[in-house]
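**Student:** Predicted model, plus sequence, below.
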Amino acid sequence: MSYADLTWNDPNAVKRWLQHRRIRDALDQIGPDQARGLIVDFGGGDGMLAEVIQKRWPGTRVVVFEPYAEMAEAARRRLDVYPTVSVVEREVDLPPGADVIFCTEVFEHLPDVETDRALDEIDRILKAGGRLVIGVPVEVGPPALLKGLFRHWRRAGAYDADLGRIWQATTGRAPTDRPPEMLGPDRKYHSFHLGFDHRQLRRRLEERFGHARLTGSPFRIVPVFLNSEAYLTLTKPETVPHGPRRTR
């Protein structure tokens, strides 16, 4: 099954709606003035967000970073018709001075070391005063129960469909035993969302960059803990508040 089948073309209508809604909500975190600069989609997958950017703000310069070769090729096929969009697979090819960085559906898959690696690169390429928009799933509290029961119905027996772990996350304690997998020779990742805690990521972001505004999706007017998705939005200061914090 392809990435598109698992996201944009999921057989469940609610999940399809949520996936498309999260793209719109991510772009709503910035204004037209910011969209006139360089935008980086960090971990851009098959390029859907970059394509929506082009439809909303035609001609915007966008660089999609996607280290997984198969996904990067899918992004190139999707974005080939947009001359101001490029796709790169290595961090070293990311240009500095980004006005906006989007990073959606990424950090929930990253172990601690890979999280620090990503934050280091984001810090390197995002200019002072630039906007960082991070979208992640809410996997603790009431959303964990609803998502967990849906997963249990779909694939009982899987790690993220275990009723004990689902209940643990529902009570606000994200499971800590997620199994890591390899994505290429030097990258580990978590394929399961269950076990991710957006509150911990927020703390790590604020240690580096200062205050991160937290909003929910798809229902911004209700508390984040009643939403399926959370957006962490911040503006990079001239100086980093406390410096990078690395996990040993």
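**Tutor:** Cool, got the structure.
**Student:** going forward, measure contacts between C-alpha atoms and count neighbours the same way
**Tutor:** Noted.
**Student:** tell me what the helix or strand containing Arg24 is packed against?
**Tutor:** For Arg24, the host element (DSSP states H and E) is helix 13-27. Here helix 13-27 touches helix 48-56, strand 126-137, strand 213-217, going by 3 or more C-alpha pairs under 8 Å, 6 or more residues apart in numbering; DSSP states H and E.
**Student:** Give the buried residues for the first one.
**Tutor:** Okay, so that is helix 48-56. Met48, Leu49, Ala50, Glu51, Ile53, Gln54 (16 or more other C-alpha atoms under 10 Å).
**Student:** Tell me which stretches of this protein form strands.
**Tutor:** 39-42, 62-65, 85-88, 98-104, 126-137, 181-182, 188-189, 213-217, 229-235 (DSSP state E).
**Student:** here comes the other one, which I'd like you to weigh against the first:
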Amino acid sequence: MAYSSMTIGNTNSIKRWSHNSRFTKALSVMPPAENDRILDFGTGDGHLVGLLKEQCPSVSVCGFDPHLDAAANEVKQRFPDVRFVRERDSIGEGPFDKVYCLETLEHFVGPPLMDIVTFLTQQTAPNGRILVSVPIEIGPSSLLKNLFRMATGQRHRGTTWKIVWDSFIGNTSAIARPPSDTGWISSHLGFDFRVIPVLFAKCGFEVESYGYSPMPLPTHMINSQVLFRFKRKA
């Protein structure tokens, strides 16, 4: 199934609204500026790349994803100057003024996750910014999500009532997250968004601002995603 079919093109109107709201929030938390050099790490179907070019045509954008969705070809046809690459070595040297990493880091754990965080910080210009969005999979939001997934036939593989409960109470250490041979984890189960600022702090970055989506309320309790904007520590 194409990535876009699971997100902005999902057959369920609530999921479509949630994912589209995430992009709207991302552009408000960190909008592009004239002539920015931008990296979209984990670009998927290239939807964000297209939105960035629509909002600011002068930006130079590279979208990276080893599992690049075919829908990215449509973005490339509309904006021939954008680059999409499947290999990290093909991204080219930074620094980038802005780095976007939306709904990607939750699919990794341990050293592979730290490796990506380190790479993102190394690719960012001294005065650049990094925007990360990850799903909220703990607390009341997690409970509602998992019940919704079950009701709509979109539950994550391996979902059990114990996992639903452990996610609700934030006991993520009790949920095994075994990666595939490539280090990729398909499920969000057991992911705790609170680890992300800790990992970036190890690389000398701090949270400059943050926001939630899709509800316009400053809490993770009833929202689906959290967005962090990082900058280098002074």
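**Tutor:** Nice, thanks for sending it over. This one's a predicted model, so the numbers in the text were calculated from it and none came from an experiment.
**Student:** what's the burial count for the corresponding residue of structure 1 for Val132 of structure 2?
**Tutor:** Here Val132 of structure 2 is matched to Ile134 in structure 1, going by TM-score structural alignment. By the criterion of other C-alpha atoms under 10 Å, Ile134 of structure 1 has 25 neighbours.
**Student:** same thing with Phe228 of structure 2?
**Tutor:** Neighbours of Phe228 of structure 2 (other C-alpha under 10 Å): 23.
**Student:** quick one: it from Met221 of structure 2, how far?
**Tutor:** Separation of Phe228 of structure 2 from Met221 of structure 2 (C-alpha to C-alpha, to the nearest Å): 16 Å.
**Student:** With adjacent residues omitted, what lies nearest to the residue nearest the centre of structure 1?
**Tutor:** In structure 1, the centroid-proximal residue (C-alpha atoms, centre = their mean) is Thr104; its distance is 2.2 Å. Closest residue in space to Thr104 of structure 1, ignoring its immediate chain neighbours: Gly135 at 4.3 Å, by C-alpha to C-alpha, 6 or more residues apart in numbering.
**Student:** From Phe42 of structure 1, how far off is the one you found?
**Tutor:** According to C-alpha to C-alpha, Gly135 of structure 1 and Phe42 of structure 1 sit 11 Å apart.
**Student:** Need the residues touching each of these two.
**Tutor:** Common neighbours of Gly135 of structure 1 and Phe42, counting by C-alpha atoms under 8 Å, 6 or more residues apart in numbering, are Phe102, Cys103, Thr104.
**Student:** Distance to Glu70 of structure 1 for those - can I get that in a markdown table?
**Tutor:** Converted to a markdown table, the shared contacts of Gly135 and Phe42 of structure 1 look like this (distance: C-alpha to C-alpha, whole Å):
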| residue | distance to Glu70 of structure 1 |
| --- | --- |
| Phe102 | 21 |
| Cys103 | 19 |
| Thr104 | 18 |
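**Student:** In this structure Lys15 of structure 2 contacts Ser4, no?
**Tutor:** No - if you go by C-alpha atoms under 8 Å, Lys15 of structure 2 and Ser4 don't touch, sitting 11.4 Å apart.
**Student:** quick one: what's aligned to Glu66 of structure 1 in structure 2?
**Tutor:** Under TM-score structural alignment, Glu66 of structure 1 pairs with Asp65 in structure 2.
**Student:** What residue in structure 2 is paired with Phe209 of structure 1?
**Tutor:** Under the alignment (TM-score structural alignment), Phe209 of structure 1 pairs with Gly204 of structure 2.
**Student:** Its match reaches Val198, doesn't it?
**Tutor:** No - in this structure Gly204 of structure 2 lies outside contact range of Val198 using C-alpha under 8 Å: 10.1 Å.
**Student:** Would you check that the residue nearest to Thr104 of structure 1 makes contact with Leu234?
**Tutor:** No - between Gly135 of structure 1 and Leu234 there is no contact under C-alpha under 8 Å: 11.9 Å.
**Student:** who has more neighbours, those two?
**Tutor:** Gly135 (26 against 21).
**Student:** returning to what we had before: put together CSV for the helices and strands packed on helix 13-27 of structure 1, with distance to Thr171 of structure 1 on each row.
**Tutor:** Shown next, in CSV, are the helices and strands packed on helix 13-27 of structure 1 (distance: least, C-alpha to C-alpha, whole Å):
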stretch, distance to Thr171 of structure 1
helix 48-56, 33
strand 126-137, 16
strand 213-217, 19
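**Student:** nearest to Glu238 of structure 1, of the ones you listed?
**Tutor:** Closest to Glu238 of structure 1 of the helices and strands packed on helix 13-27 of structure 1, according to C-alpha to C-alpha: strand 126-137, at 5.1 Å.
**Student:** and that closest one, how far out from the chain's middle?
**Tutor:** Centre-to-centre, strand 126-137 of structure 1 and its host chain are 11 Å apart (C-alpha atoms, centre = their mean, to the nearest Å).
**Student:** List the buried residues of it.
**Tutor:** Leu126, Lys127, Ala128, Gly130, Arg131, Leu132, Val133, Ile134, Gly135, Val136, Pro137.
**Student:** Save those residues as TSV, and put in distance to Arg22 of structure 1 too.
**Tutor:** Below are those laid out as TSV (distance: C-alpha to C-alpha, whole Å):
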residue	distance to Arg22 of structure 1
Leu126	22
Lys127	25
Ala128	26
Gly130	21
Arg131	18
Leu132	16
Val133	12
Ile134	11
Gly135	8
Val136	10
Pro137	10
